[in-house]
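Participant: here is the input, now give the coordinates:
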Amino acid sequence: MNILATEYSLRHKALELYVAGCKGPHCPGCHNPETWSFDQGVPFDTVTKREIETKIKDFAHMIDNIWVLGGEPIDQDRKALEELLSFLRGFRPVWLFTRYELSEVSENILCHCSYVKTGRYNEDKLVDDNVQHGVKLASSNQKIHRLNN
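Facilitator: Sure, this is the predicted structure:
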């Protein structure tokens, strides 16, 4: 599993981690088509862990949550994704953003998450008022689930 990019979202007080790779079929109108290839980014290994930990600790006053997005996190190697989520959970609540439905996500993944955004982006269901847990979602079929973890 490769980490494509990290960035701070001041609006949501989150550190965002983007994983590289998304299996088709892709959502028409996807806002991150540059993340589809699995052959980009840096492998999630010890060096990447140290870099992520440094970003979290150096800007702890700015970060309330950690978001894992893509690409598609669920399309990654399951063991590597579990390792990433477990590692991140030690710092802040983890939000997982996926196009899959909650029932399609392994319990071994969900147990590390505080929130999970589910549902494919759907251009036919665009809305301006789908705000859940302070996050504006693009289409009416998308949902954020708060988990008891």
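Participant: going forward, measure contacts and count neighbours with C-alpha atoms only.
Facilitator: Fine.
Participant: residue farthest from the centroid of the protein?
Facilitator: Farthest-out residue of the chain from its mean C-alpha position, per CA atoms, centre = their mean: D124, at 23.2 Å.
Participant: let's compare: structure for the following, please.
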Amino acid sequence: MNPQLRIAGVVKESIVDGPGIRLVVFAQGCRHHCQGCHNPATHDFSGGKLVDIETILDEMQKNPLLDGITLSGGEPFEQPQAFAALARRARQLGYHVIAYSGYRYETLIANKDQQQLLEHTDLLVDGKFDITQKSLLLKFRGSKNQRIIDLNQSRLQNQMILSELN
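Facilitator: Reported below is the predicted structural model:
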């Protein structure tokens, strides 16, 4: 059976949601409700639409310019198994995977279901958006408290390693 995701939408080409040109999938559903969130329409868990993972992968493969996929939100880690399946398949096809989460890495790594998604992700941007630490000068994140974590290096060194993009 082909897993489905509940998504708010897809941006077919983005240069602001990670390095290179990326397809961005916005998860539907978020418990964080960060003040100043730029995607408040993604908070409702019953909103959005259901989409097959293969539909998203087919869309990616139509664009030879894409470097990777970014999983944003809402909160992709609220649907960890389905997003893990998407991330795994995207990586098998040679795409780089970034996931955004309002949860901290330390919380995600302690949750068996959420670990599945981390295992198939190259970079994680973690932490809630904090409007008091907002900065337009940061690459690929909205507030100074958020970290960009190199999950490949973190797995190799068995400890959290920040990306050079920080």
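Participant: list the TM-score for the superposed pair.
Facilitator: Scored against TM-score structural alignment, normalised by the length of the first structure, the superposed chains reach a TM-score of 0.83; 139 aligned residues with a CA RMSD of 1.8 Å.
Participant: returning to what we had before: report how many residues lie close to the closest residue to the residue farthest from the centre of the first structure other than its chain neighbours.
Facilitator: Distances taken as CA to CA, 6 or more residues apart in numbering place S139 nearest to D124 of the first structure, at 8.0 Å, with adjacent residues excluded. Using other CA atoms under 10 Å, S139 of the first structure is surrounded by 19 other residues.
Participant: what do you get for N149 of the first structure?
Facilitator: 12.
Participant: tell me what the biggest strand by length in the second structure is packed against?
Facilitator: For the second structure, the longest strand by residue count, based on DSSP state E, is strand 4-14. Applying 3 or more CA pairs under 8 Å, 6 or more residues apart in numbering; DSSP states H and E, one finds that strand 4-14 of the second structure makes contact with strand 22-27, strand 49-52, helix 53-61, helix 80-92.
Participant: at 10 Å what do you get?
Facilitator: strand 22-27, strand 49-52, helix 53-61, strand 68-72, helix 80-92 (3 or more CA pairs under 10 Å, 6 or more residues apart in numbering; DSSP states H and E).
Participant: what range in the first structure does the fourth one sit on?
Facilitator: Strand 68-72 of the second structure falls opposite residues 65-69 of the first structure when the two are matched by TM-score structural alignment.
Participant: if I look at the residue in the second structure that K143 of the first structure lines up against, how far off is S14 of the second structure?
Facilitator: Taking TM-score structural alignment for the superposition, K143 of the first structure sits opposite R147 in the second structure. Remark: distance between R147 of the second structure and S14 of the second structure (CA to CA, to the nearest Å) = 20 Å.
Participant: for these two, indicate the residue with more neighbours.
Facilitator: Neighbour count, other CA under 10 Å: between R147 of the second structure and S14, R147 has more, with 21 against 17.
Participant: wait, doesn't that one sit right on E106?
Facilitator: No. Under the criterion of CA atoms under 10 Å, R147 of the second structure makes no contact with E106, lying 11.9 Å away.
Participant: give me the common contacts of the two.
Facilitator: In terms of CA atoms under 10 Å, 6 or more residues apart in numbering, R147 of the second structure and E106 are both contacted by the residues D126.
Participant: who's in contact with H31 of the first structure?
Facilitator: H31 of the first structure neighbours (CA under 10 Å, 6+ apart): Y121.
Participant: so what corresponds to it in the second structure?
Facilitator: In the second structure, H31 of the first structure lands on H38 (TM-score structural alignment).
Participant: about what we covered before: any chance of the helices and strands packed on strand 4-14 of the second structure in CSV with mean neighbour count and distance to D113 of the second structure as columns?
Facilitator: Output for these, formatted as CSV (neighbours: other CA atoms under 10 Å; distance: least, CA to CA, whole Å):
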stretch, mean neighbour count, distance to D113 of the second structure
strand 22-27, 25, 16
strand 49-52, 14, 20
helix 53-61, 15, 18
strand 68-72, 26, 16
helix 80-92, 20, 6
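Participant: for D126 of the second structure, find the nearest of these.
Facilitator: Nearest to D126 of the second structure among those is strand 68-72 (10.9 Å), distances taken as CA to CA.
Participant: how far away from the center of its chain is that closest one?
Facilitator: Distance of strand 68-72 of the second structure from the chain centroid (CA atoms, centre = their mean, to the nearest Å) equals 5 Å.
Participant: now that strand on the first structure. Mean distance?
Facilitator: Following the fit onto the first structure, the mean deviation recorded for strand 68-72 of the second structure is 0.6 Å by mean CA distance after the TM-score superposition for the first structure.
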